[in-house]
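> Sequence first, then the predicted structure:
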Amino acid sequence: MTKQITLAVGFTILLASALVVSCQKDTQVETPTTASSDISSEVLAKIKDRGFSTDKAQKVDGGYVVEGDIFLNDAYLQSEVTSPTLRIAEVEQYRTWNLVSSLPREITVKVSGLGTAYVQGADLAITRYNNLGLSITFRRVTSGSADITIQGFYQGPSGGYITLGSAGFPSGGDPYPQILMNTHPYAYGSNPNVNYVGSVIQHEIGHTIGFRHTDYMNRSYSCGSGGNEGSAGVGAVHINSTPTGPDAGSWMLACSSGGNATFNANDIIALNYLY
């Protein structure tokens, strides 16, 4: 999920989105190259082969962040490609073949080393999911291990973007185990808004249970620029009663206006279809 801002005396929020997902801010700062220029051509080819965009891909600890907020670790990139990405609708909800299994199921979530706004944001996101009555539910825990741990990282703008958060996709029937949230002041400011933080966590949870960006096939719909996020082979399964055109307000759009964003009617249909 990305979000465009203008840096001035402070910063002014304009529009444009990740989630994490989504989950970057497009910052109008002068930088000579994009982040992907620091990644080898071999790695970029592997990212592309797995159906992800290589535009502005970033090297981070343990792997790479692509499409603004999706984390791919080194082990995943070294593994053999065994399944395609499943596309749901034309410019609607999308998921990977990897989903959470053993349903019905409760997924535990822990916030580690982050402030009150992140804890309250996690609670907000959890409540929104649980209110849908899905076959997966979420519960925040404060001790011991958890299925998903939300942790912080500190990273400023790079290549004209700042990452708000990131997460990966399910593996082996389990949700991706980590969501990272940026604590840099350019990400959420010095006093993070709970609704804003919660909306980003809600988006990142969407990735951990298998959702890709709603405008996967045409990123320019929510971001103002960019095209298809990936070129790998895809299946095409349209969810009944969901539109085949652009869907404003989806919680999984690649870019958003920031602030308080939750599920729209079609998101709820897609979530019920899968869970």
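Arrived safely, thanks for sending. Numbers count the residues shown, from 1 in each chain.
> contacts and neighbour counts: CA atoms only from here.
Noted.
> A helix includes G258, no?
No: G258 is assigned coil when assessed by DSSP: H, G, I helix; E, B strand; the rest coil, not a helix.
> List the contacts of it.
Taking CA atoms under 8 Å, 6 or more residues apart in numbering, we find G258 in contact with K3, I13, L15, S17, Y196.
> Apart from its chain neighbours, what residue comes closest to Q4?
D26 (4.1 Å; CA to CA, 6 or more residues apart in numbering).
> Does the one you found belong to a helix, a strand or coil?
strand.
> Quick one: residues contacting it.
Per CA under 8 Å, 6+ apart, neighbours of D26: T2, K3, Q4, I5, A16, G160, Y161, I162.
> quick one, what contacts G198?
Y118, Q120, G121, A122, D123, L124, A125, N260.
> now these as TSV including neighbour count?
Converted to TSV, the contacts of G198 look like this (neighbours: other CA atoms under 10 Å):
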residue	neighbour count
Y118	26
Q120	17
G121	23
A122	27
D123	20
L124	19
A125	22
N260	14
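> can I get those in JSON lines with distance to V237 and secondary structure?
Shown next, in JSON lines, are the contacts of G198 (distance: CA to CA, whole Å; DSSP: H, G, I helix; E, B strand; the rest coil):
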{"residue": "Y118", "distance to V237": "35", "secondary structure": "helix"}
{"residue": "Q120", "distance to V237": "36", "secondary structure": "helix"}
{"residue": "G121", "distance to V237": "33", "secondary structure": "helix"}
{"residue": "A122", "distance to V237": "31", "secondary structure": "helix"}
{"residue": "D123", "distance to V237": "32", "secondary structure": "helix"}
{"residue": "L124", "distance to V237": "31", "secondary structure": "helix"}
{"residue": "A125", "distance to V237": "27", "secondary structure": "helix"}
{"residue": "N260", "distance to V237": "30", "secondary structure": "coil"}
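> so N98 touches Y176, yeah?
No: N98 is beyond contact range of Y176, at 10.2 Å (criterion: CA atoms under 8 Å).
> Restricted to strands, list the contacts of G258.
K3, I13 (DSSP state E).
> can you redo the contacts of G258 as JSON lines with neighbour count and distance to G144?
Output for the contacts of G258, formatted as JSON lines (neighbours: other CA atoms under 10 Å; distance: CA to CA, whole Å):
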{"residue": "K3", "neighbour count": "30", "distance to G144": "34"}
{"residue": "I13", "neighbour count": "15", "distance to G144": "38"}
{"residue": "L15", "neighbour count": "19", "distance to G144": "39"}
{"residue": "S17", "neighbour count": "30", "distance to G144": "34"}
{"residue": "Y196", "neighbour count": "18", "distance to G144": "27"}
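> take the one below as the second:
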Amino acid sequence: MFSRSLVLAAGCVAMSLGCGEPVDETQEIVSNLTRAGFPSNDIMVVEGKVYVGRDAEVSLDASREMLTAGATTEEQYRTNNVVSPSLTKICVNGSAFTGVFSTALDLAIQNYAEMPLTFTMARTPSTGCGFTINAVIDPNLNGGVAGFPANGNPFGQITIGGLLSQYGVDVIEHVITHELGHTIGFRHSDYYNRAISCGSGGNEGDAGVGAIHIPGTPTTATVGASIMNSCFRAVETGEFTDSDRTALAAMYTASAPALVSALDPNRCLDVTGGSAAQGTATQLWECNGTLAQQWRLTPQGELRSNLAPNLCLDVFNGDPTPGTRVQIYGCNGTAAQRWTVVGATVRSALAPNLCLDVFNADTTPGTKIQVWECNGTNAQNWYTR
């Protein structure tokens, strides 16, 4: 990967492409204007400044605002080969990383470790490593290089440029996260037109490894919309975008157990309609094994839904009043989303005697789930399956 732009080498080793060069601001402005619909003959660059209509200067921030916020323009592609589900722990040897590079490596690994994937990722030394990726520094490189999976294992090395020190920890984190993405099978999001994030460049093509669209992500790319864009900017945060999380979930989501009601062995805690929209109510429904009925209890006490990477079981409005509905909502670390399993009950952190409850102990599919004073009845007893 390098900057733009900093280009991030997509499976850079396999494709002989730079993966991390910095992006030029002027190039990004021109690219943004082009994608925003301005004809090329109406865009002028004079002494490093960009104009439209011959007299209207456009700043970088203004050009970014011209791109529709929230539009479904992020996308992800993967290689033919992916990491085997039998590989449950990937380790990264970063012994050569010190200072800001060491910090950035820890943060990049954390990006993956926080996701509910079929594998966990950790930095060495660590026990139980099924495969270890070696991370090295090239002092003359301004970006990163990596390759793609083979034989069910990740690519064995990422190379990170020492010249990235000029950008700070967030950009270095971004590049490392990007290169690790290649090792587990991600292509560049804009592989079909590197000019999107780099300001110039063409189609990387199949490159002999495939470019398979990942379900749930759109099919076009924009600047800043994915950590897997070919080139990076000096303003990267180092964090996954929603598109990145969706792609990871589609490729490597680990299955999670259902919460079955003690009222009926065929009634499960379910997200209504299987909708991942924030605020969707939960209900009791026939157990069916779908993502809408898969829940993961995290060390922080969250019950995370497998419908989306950042959705938690939540008490509406953080209201501890008995009868308040339970919904899914973006994970935020509040007491409304913290739960403790006590025996067969699931207790809310909002109050000491508040339990996850089936309204009126009714087993009819569609019955709402609420919080209620703990009373020991089967309407409040749950087990995993």
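Received it, and whenever you're ready, just let me know what you need. Keep in mind the model is a prediction, meaning the values are calculated, not measured.
> before we move on, the earlier item: what's the closest of the contacts of G198 of the first structure to Y188 of the first structure?
Relative to Y188 of the first structure, the closest of the contacts of G198 of the first structure is Y118; by CA to CA it sits at 10.6 Å.
> Give the equivalent position in the second structure for the closest one.
In the second structure, the residue matched to Y118 of the first structure (TM-score structural alignment) is F101.
> Which stretches in the stretch 51-200 of the second structure count as strands?
56-57, 77-78, 89-93, 120-123, 131-138, 144-145, 157-161 (DSSP state E, counting those that start in this stretch).
> From the contact counts, what lies against the longest one?
So the one you mean is strand 131-138 of the second structure. strand 89-93, strand 157-161 (3 or more CA pairs under 8 Å, 6 or more residues apart in numbering; DSSP states H and E).
> T73 of the second structure: which of those is closest?
That would be strand 157-161 among those, by CA to CA, at 28.1 Å.
> what is in contact with N98 and Y176 of the first structure at once?
F169, P170.
> Could you check which of these two has the larger neighbour count?
Y176 (24 against 21; other CA atoms under 10 Å).
> Quick one: map the more buried one onto the second structure.
Match for Y176 of the first structure (TM-score structural alignment): F155.
> do E229 of the first structure as well
Under the alignment by TM-score structural alignment, E229 of the first structure pairs with E204 in the second structure.
> isn't its match right next to N193, touching?
Yes: in this structure, E204 of the second structure is within contact of N193 by CA under 8 Å, at 7.5 Å.
> L132 of the first structure: what's it in contact with?
I268.
> mind redoing it with 10 Å?
Contact analysis of L132 of the first structure by CA atoms under 10 Å, 6 or more residues apart in numbering lists F263, I268, L271, N272.
> circling back: between all of the contacts of G258 of the first structure, which two are separated the most?
Going by CA to CA, the pair spanning those furthest: L15 and Y196, at 13.5 Å.
> Would you agree the match of Y118 of the first structure is in contact with L164?
Yes: the pair F101 of the second structure and L164 qualifies as a contact (CA atoms under 10 Å) at a distance of 8.9 Å.
> so what sits against both of the two?
I172.
> For V223 of the second structure, which non-adjacent residue is closest in space?
That would be S197: by CA to CA, 6+ apart, it lies 5.2 Å from V223 of the second structure.
> on that earlier part again, turn the contacts of G198 of the first structure into TSV, including distance to G152 of the first structure.
As requested, the contacts of G198 of the first structure are exported to TSV (distance: CA to CA, whole Å):
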residue	distance to G152 of the first structure
Y118	9
Q120	15
G121	13
A122	13
D123	16
L124	18
A125	17
N260	21
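> Closest to S102 of the first structure out of these?
Closest to S102 of the first structure out of the contacts of G198 of the first structure is A125 (22.1 Å), distances taken as CA to CA.
> where does A207 of the second structure land in three-state SS?
Quick answer, by three-state DSSP: A207 of the second structure is coil.
> if I look at the nearest residue to it once chain neighbours are set aside, how far off is G205 of the second structure?
Once flanking residues are discounted, A207 of the second structure sits nearest to M15: 6.5 Å by CA to CA, 6+ apart. From M15 of the second structure across to G205 of the second structure, the span is 10 Å (CA to CA, to the nearest Å).
> before we move on, back to that, of the contacts of L132 of the first structure - the most surrounded one?
Neighbour tally across these (other CA under 10 Å): the maximum, 19 neighbours, falls on F263.
> What lines up with that residue in the second structure?
Checking TM-score structural alignment: F263 of the first structure goes with F240.
> Just to check, its match is in contact with A249?
No: using CA under 10 Å, F240 of the second structure makes no contact with A249, being 12.0 Å away.
> Which parts of the second structure are helices?
12-15, 25-35, 60-65, 99-113, 169-183, 195-198, 242-252 (DSSP state H).
> Have a look at how far, on average, the fifth one is from the first structure.
Just to be clear, that refers to helix 169-183 of the second structure. Comparison of helix 169-183 of the second structure with the first structure after fitting gives an average deviation of 0.9 Å (mean CA distance after the TM-score superposition for the first structure).
> can you name the residues of the first structure that that helix overlays?
Under TM-score structural alignment, the match for helix 169-183 of the second structure is residues 194-208.
> Return the distance of the matching stretch from the chain's centre.
Stretch 194-208 of the first structure has its C-alpha centroid displaced from the chain centroid by 8 Å (CA atoms, centre = their mean, to the nearest Å).
> One more: stretch 251-270 of the first structure?
11 Å.
> likewise stretch 29-37 of the second structure?
That offset, for stretch 29-37 of the second structure, works out to 26 Å (CA atoms, centre = their mean).
> So which bit of the first structure is it matched to?
The aligned range for stretch 29-37 of the second structure is empty, by TM-score structural alignment.
> Ok, stretch 269-284 of the second structure next?
Using TM-score structural alignment, stretch 269-284 of the second structure pairs with nothing in the first structure.
> what's the span of that stretch from first residue to last?
End-to-end for stretch 269-284 of the second structure, by CA to CA: 5 Å.
> now stretch 6-24 of the first structure
14 Å.
> Kindly report the same for stretch 229-247 of the second structure.
13 Å.
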